[in-house]
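Student: compute the structure for the input listed below.
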Amino acid sequence: MPFPLSSALRGAVLLAAPLFCAFPALAQTEYPLHLSNCGVDLTFDAAPVRTVTVGQAATEILYALDLGDRVLGTSVWFSAVLPQFETVNAGVPRLADNDPSFESVVALRPDLVAVQYEWHIGPQGSVGTRDQFADLGIPTYTLPSDCEGKDNSVGSDGTRLAPYSIESLYQGIDELARIFDVPERGAALLDDLRAREEAAIDAARALDLGDASAVFWFSSAEMDIDPYVAGQGGAPAYMMEALGLRNIIDSNEEWPVVGWETIARANPTVIVLARMDRRRFEADDVERKLDFLRTDPVASQMDAVRHNRIVVLDAHGMDPSIRNIDALETLSAALAGLDLQ
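Tutor: This is a model prediction of the structure:
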């Protein structure tokens, strides 16, 4: 059974902002600061000055908070940095495009490691465990978007116990701003993201999409086998629900493998494709995806393909990150330009 998606999601977006008033948004951080982060209790006696990031999403949040000068090294990148951060990112060493070694992180003597995924730094982290870092006096902070309503002990990517909520992304921004004693920057960033989110939702809802549906195609292990598409658990499901699109995939997984025959029978109104720099699979290339859709005897018969109702989004915008809002805006604007009647 799919997650029971709330019909009041849009109202929740509008009502959520006052909830953050409970946080000392404009007051300076009072240390020691105590936080519970993904099941780990953290205490900060002062703002970190030497930070290493393991995950592009964590890195770009710190850049958005104007904290690039505190970042000594980054790792785990999926695509080029956002254009507005190119200058600051050019001065930050890249420890690895993928997993850095434990030794390379520790060698920089960080007083905080900011983490995107628990599977990199967590109970069985591929880079190291949180306990290993704690034993060296190095705190680790994991973005709540990877642990709120999620069990990361199941499978390589974990499993969502509840649909992804963008509030968990906003929580991470607020907490990092407080950790670094820049609450006013956090409040400004959250205000901007919330306003953009609301505007994108309003624009799409004004289109009266009716029963318009969508499928998000991330990639495929091989071009001629079943693709990885967005289920009900992740960020794309949030986008579809928010904008008024019905997700044709009813799996609770974030990225289940579903056959093209099944997708074609559902005949989605819109197909959304991931564009990425990664080339792990042939289907990582968005041009190969487009070619497949137009030439495959099954996929090419879908209405979305025949009427060119195809939208391309940044792949990292389909993962919990500040790019969710960019992706939401891009999809909302694209829907206005498609003949969905």
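
Student: going forward, measure contacts between C-alpha atoms and count neighbours the same way
Tutor: Will do.

Student: would you map the strands across the protein?
Tutor: Using DSSP state E, the strands of the chain run over 33-37, 40-44, 51-54, 71-75, 94-96, 112-115, 140-142, 150-151, 159-160, 213-219, 228-229, 246-247, 270-275, 310-314.

Student: do a quick rundown of the helices in the stretch 51-200 of the chain.
Tutor: Using DSSP state H, counting those that start in this stretch, the helices of the stretch 51-200 of the chain run over 56-64, 86-90, 102-106, 130-135, 166-179, 183-205.

Student: here is a second sequence; please produce its structure as well for comparison:
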Amino acid sequence: MVTLLTGLLTVGTVQAQESSFPLTLENCGQTLTFEHPVERIVTVGQATTEILYALGLADKVKATSVWFTPVQPKYQTVNSHIPRLADNDPSFESVVNQHPDLVTVQYEWHIGANGIVGTREQFHDLGIPTYVMPTDCVGKDNSTGMDGTRLQLFSTQWLFQSVQDLADIAGVHQRGAELVDQLKAREDEVKQRAHQLDSDLSAVFWYSSADMNVDPFVAGSLGAPAYMMKQLGIHNIVDTAEEWPMKSWESIAKANPDIIVIAKMDRRRFPADDYQKKLEFLHNDPVASQMDAVKNDHIIMLEATEMDATLRMIEGMEKLIQALQDQNMVEE
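Tutor: The predicted structure is shown next:
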């Protein structure tokens, strides 16, 4: 039996040790209590899917949804046997029909106060608990649009908390602790390498655009890409707290960033989801093509999941610093 109560908006905090049950934790405004380890999980968001795979919990995942890029090669075999409810947004009914005892959520705009899949209360009324990654609720206001507005700079501690919470809920506390330690070590190594970079570098992260002729969605000043840039000592030319604000190419060109980071993804919700169209635009648009980053070919491509609050953002930081070093953007 799962009890759902109202709680404070805090990072999930486990109230038991070593995944002993009953287990109670706080999660994005809800207090969740689990009487035993969950066995049937449906994921709404690729980030939670890959966390569960990394924890060795693929056998508990009964269906997935919301995919931006192909699953990591090391998980292709296990993933191929798990039903995919939708590449993008699953229906409420399709999730419920899997009879989950937990639904994991990457974004509150899918399952939250105004969730397009459903509200948490709708699931909880059916006795199905929902776990939202703290990366999308802590220090963030999601009432301001689909992507929301950050109230404070993103931190990987919220990503690590997501890993540990999911491990505890599934009864594998130690696996979570070990994975978190590995991720922290990799991030620390990136930070050490960052000391070699030019201290005056600036960048813009271009995620997508609703149309090729309108303002692009770029990384705001407090989200996961902003955190990545801060750790590498790179100045973000965008100063708004929106998660993915729209900025005109004229304003971006005026700021003239040293680096342009573009997202690659399989999703095709918008025309600019296609990275090749991004590159074509940059080299042919009369405004964008005049930026130094374009002229000098300082364009770096990351998987969309590597510039978002996922396990892959650590790999994104590793790829980014390697690309900058390969392009000799280091202190003389």
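
Student: and the TM-score between them?
Tutor: Scored against TM-score structural alignment, normalised by the length of structure 2, the superposed chains reach a TM-score of 0.92; 318 aligned residues with a Cα RMSD of 1.6 Å.

Student: now render the strands of structure 1 as a markdown table, adding distance to Pro24 of structure 1 and mean neighbour count.
Tutor: Below are the strands of structure 1 laid out as a markdown table (distance: least, Cα to Cα, whole Å; neighbours: other Cα atoms under 10 Å):
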| stretch | distance to Pro24 of structure 1 | mean neighbour count |
| --- | --- | --- |
| strand 33-37 | 12 | 14 |
| strand 40-44 | 16 | 13 |
| strand 51-54 | 23 | 27 |
| strand 71-75 | 25 | 24 |
| strand 94-96 | 34 | 17 |
| strand 112-115 | 22 | 24 |
| strand 140-142 | 20 | 24 |
| strand 150-151 | 27 | 18 |
| strand 159-160 | 30 | 21 |
| strand 213-219 | 38 | 24 |
| strand 228-229 | 40 | 22 |
| strand 246-247 | 38 | 22 |
| strand 270-275 | 38 | 22 |
| strand 310-314 | 34 | 19 |
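
Student: CSV for these, including distance to Glu103 of structure 1?
Tutor: Shown next, in CSV, are the strands of structure 1 (distance: least, Cα to Cα, whole Å):
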stretch, distance to Glu103 of structure 1
strand 33-37, 24
strand 40-44, 22
strand 51-54, 12
strand 71-75, 13
strand 94-96, 11
strand 112-115, 13
strand 140-142, 15
strand 150-151, 27
strand 159-160, 29
strand 213-219, 32
strand 228-229, 34
strand 246-247, 43
strand 270-275, 32
strand 310-314, 32
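
Student: how far away is Pro225 of structure 2 from Glu26 of structure 2?
Tutor: Taking Cα to Cα, to the nearest Å as the measure, Pro225 of structure 2 falls 26 Å from Glu26 of structure 2.

Student: scratch that, Val103 of structure 2
Tutor: Taken as Cα to Cα, the span from Val103 of structure 2 to Glu26 of structure 2 is 15 Å.

Student: same check on Ile128 of structure 2?
Tutor: 16 Å.

Student: and if you look at Asn296 of structure 2?
Tutor: Distance of Asn296 of structure 2 to Glu26 of structure 2, computed by Cα to Cα: 48 Å.

Student: the residue lying closest to Trp119 of structure 1 once chain neighbours are set aside: how many residues sit nearby?
Tutor: Spatial nearest neighbour of Trp119 of structure 1, chain neighbours left out: Gly125 (4.9 Å); criterion: Cα to Cα, 6 or more residues apart in numbering. When counting by other Cα atoms under 10 Å, one arrives at 14 neighbours for Gly125 of structure 1.

Student: map Gly125 of structure 1 across to structure 2 for me.
Tutor: Per TM-score structural alignment, the equivalent position to Gly125 of structure 1 in structure 2 is Gly115.

Student: residue in structure 2 matching Leu176 of structure 1?
Tutor: By TM-score structural alignment, Leu176 of structure 1 lines up with Leu166.

Student: list the contacts of that match.
Tutor: 52, 176 (Cα atoms under 8 Å, 6 or more residues apart in numbering).
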